[in-house]
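Engineer: Sequence below, structure please.
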Amino acid sequence: MPVTRSPKAEAKIEPKVRKLSNFLCFAVYSANLAFGRAYKPVLDAVGLTYTQYIALVALSEADEQTVSALGERLFLESNTLTPILKKLEQSGYIRRARDPADERQVRVSLTPAGRRLLDSDLSASLRDACGLGEQFPVVQQSVAKLRDNLLRNTQAKPKQD
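Structural biologist: Okay, here's the model as predicted:
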């Protein structure tokens, strides 16, 4: 006698169809690209790239950081960060100087022009560019929690040989 299966049982056996829209990592990746497009006009108006902007914001949180500490904060390697800092220095927004206590270290600080730029309410324009309105804080907290969980999980794993 042949075995008959219910439609629910058949559905469990059938492999799920892979769809990009089901991948959280793709949603985050494509959102990052969309952020770039949304932020570009706002940042272009003040002559900054997004990476330059977040470097300034990180310095506003803790001024006179070393280049290596700033790179860790921004998840950027020194060879990526250095040209960004040079451009910001040429624009008059930051100052780079050797650490008198350790000449091998370069410390970075905001100039008054850099502080004025950040005080110009640029972050409100960027927040508005997201189009989230009142949902912004909730989405920001959720994404920050996702990031923190991913960092914790990837840093806790032993290195594979």
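Engineer: going forward, measure contacts and count neighbours with C-alpha atoms only.
Structural biologist: Fine.
Engineer: Could you check how far Gln140 is from Phe35?
Structural biologist: 13 Å (Cα to Cα, to the nearest Å).
Engineer: higher neighbour count, those two?
Structural biologist: It is Phe35, of Gln140 and Phe35, that has more neighbours when counted by other Cα atoms under 10 Å, with 15 against 11.
Engineer: where's that one relative to Ser91, distance?
Structural biologist: Phe35 is 24 Å from Ser91, by Cα to Cα.
Engineer: How about Ser123?
Structural biologist: On the measure of Cα to Cα, Ser123 and Ser91 end up 19 Å apart.
Engineer: Next: Leu110.
Structural biologist: 11 Å.
Engineer: and what of Val57?
Structural biologist: 16 Å.
Engineer: got the residue ranges for the helices in this protein?
Structural biologist: Shown for the chain, the helices assigned by DSSP state H span residues 7-13, 24-44, 50-61, 67-74, 78-90, 112-118, 122-129, 136-156.
Engineer: hmm, who's touching the fifth one?
Structural biologist: For helix 78-90, the surrounding residues in contact (Cα atoms under 8 Å, 6 or more residues apart in numbering) are Thr51, Gln52, Val67, Ser68, Gly71, Ile94, Arg95, Arg96.
Engineer: To compare against the first, here's the next sequence to fold:
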Amino acid sequence: MLLDDQLCFALYAASRAVTQRYRPLLDDLGLTYPQYLVLLVLWEYGSVPIKEIGAALQLDYGTLTPLIKRLEAAGLARRERRPDDERTVLVSLTDEGGDLRVRARAVPVAIGDAMGLSPEDHREAMRILRTLTAQVAASG
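Structural biologist: Down below sits the predicted model:
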């Protein structure tokens, strides 16, 4: 089998290219790509249990906790136990984390421009990638 015929390699190369394009944009915000993803969840949903952030990002607790601790140390997020359930840790934005959203609005636009996909191609790529993710996850 040829390397260029491997879908997994095409996905890997595309993922690396997109992540590399994110790097300078996120460096300007003082974020890593995984930290940016956590903030996207918080910007969308507000105060969220760590477990739900993990489910949304498909990350385990052991990977997620250090990311959130770094966001907390940077003054962008805070963790607190839910008063009615001490086992649940909620993550929420600080004022600074909320304000960062305004500066981050240029990121998806720049990435979209770099991808150069029409709206139809973007929707189709999303559909295919979501199907692929679900099928592979279900198979093993």
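Engineer: about what we covered before: please produce CSV containing the contacts of helix 78-90 of structure 1, extended by distance to Asp128 of structure 1 and neighbour count.
Structural biologist: Shown next, in CSV, are the contacts of helix 78-90 of structure 1 (distance: Cα to Cα, whole Å; neighbours: other Cα atoms under 10 Å):
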residue, distance to Asp128 of structure 1, neighbour count
Thr51, 19, 14
Gln52, 19, 19
Val67, 31, 19
Ser68, 32, 17
Gly71, 27, 19
Ile94, 26, 24
Arg95, 30, 17
Arg96, 32, 19
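Engineer: Val57 and Ser91 of structure 1: who's more crowded?
Structural biologist: Shown here are Val57 of structure 1 and Ser91; by other Cα under 10 Å, Val57 has more neighbours (17 against 13).
Engineer: Could you find the counterpart of that one in structure 2?
Structural biologist: Aligning on TM-score structural alignment places Val57 of structure 1 opposite Leu40 in structure 2.
Engineer: ditto for Leu74 of structure 1
Structural biologist: Per TM-score structural alignment, Leu74 of structure 1 is aligned with Leu57.
Engineer: List the contacts of its match.
Structural biologist: Leu37, Val38.
Engineer: roughly how far apart are the counterpart of Pro83 of structure 2 in structure 1 and Arg107 of structure 1?
Structural biologist: Counting by TM-score structural alignment, Pro83 of structure 2 lines up with Pro100 in structure 1. Distance from Pro100 of structure 1 to Arg107 of structure 1, counting by Cα to Cα: 10 Å.
Engineer: neighbour count winner among these two?
Structural biologist: Ranked by neighbour count (other Cα under 10 Å), Pro100 of structure 1 and Arg107 place Arg107 first, with 20 against 10.
Engineer: nearest residue to that one other than its sequence neighbours?
Structural biologist: Distance criterion Cα to Cα, 6 or more residues apart in numbering; nearest residue to Arg107 of structure 1, sequence neighbours excluded, is Thr66 at 4.3 Å.
Engineer: wouldn't that neighbour be in contact with Ser109 here?
Structural biologist: No. Under the criterion of Cα atoms under 8 Å, Thr66 of structure 1 makes no contact with Ser109, lying 9.1 Å away.
Engineer: Identify each buried residue in the biggest strand by length in structure 2, please.
Structural biologist: With secondary structure taken from DSSP state E, structure 2 has its longest strand at strand 85-93. The neighbour-count check on strand 85-93 of structure 2 (16 or more other Cα atoms under 10 Å) flags Val89, Leu90, Val91, Ser92, Leu93 as buried.
Engineer: show me the contacts for the residue nearest the centre of structure 2.
Structural biologist: For structure 2, the residue nearest the mean C-alpha position is Leu37 (2.3 Å; Cα atoms, centre = their mean). By Cα under 8 Å, 6+ apart, the contact set of Leu37 of structure 2 is Leu57.
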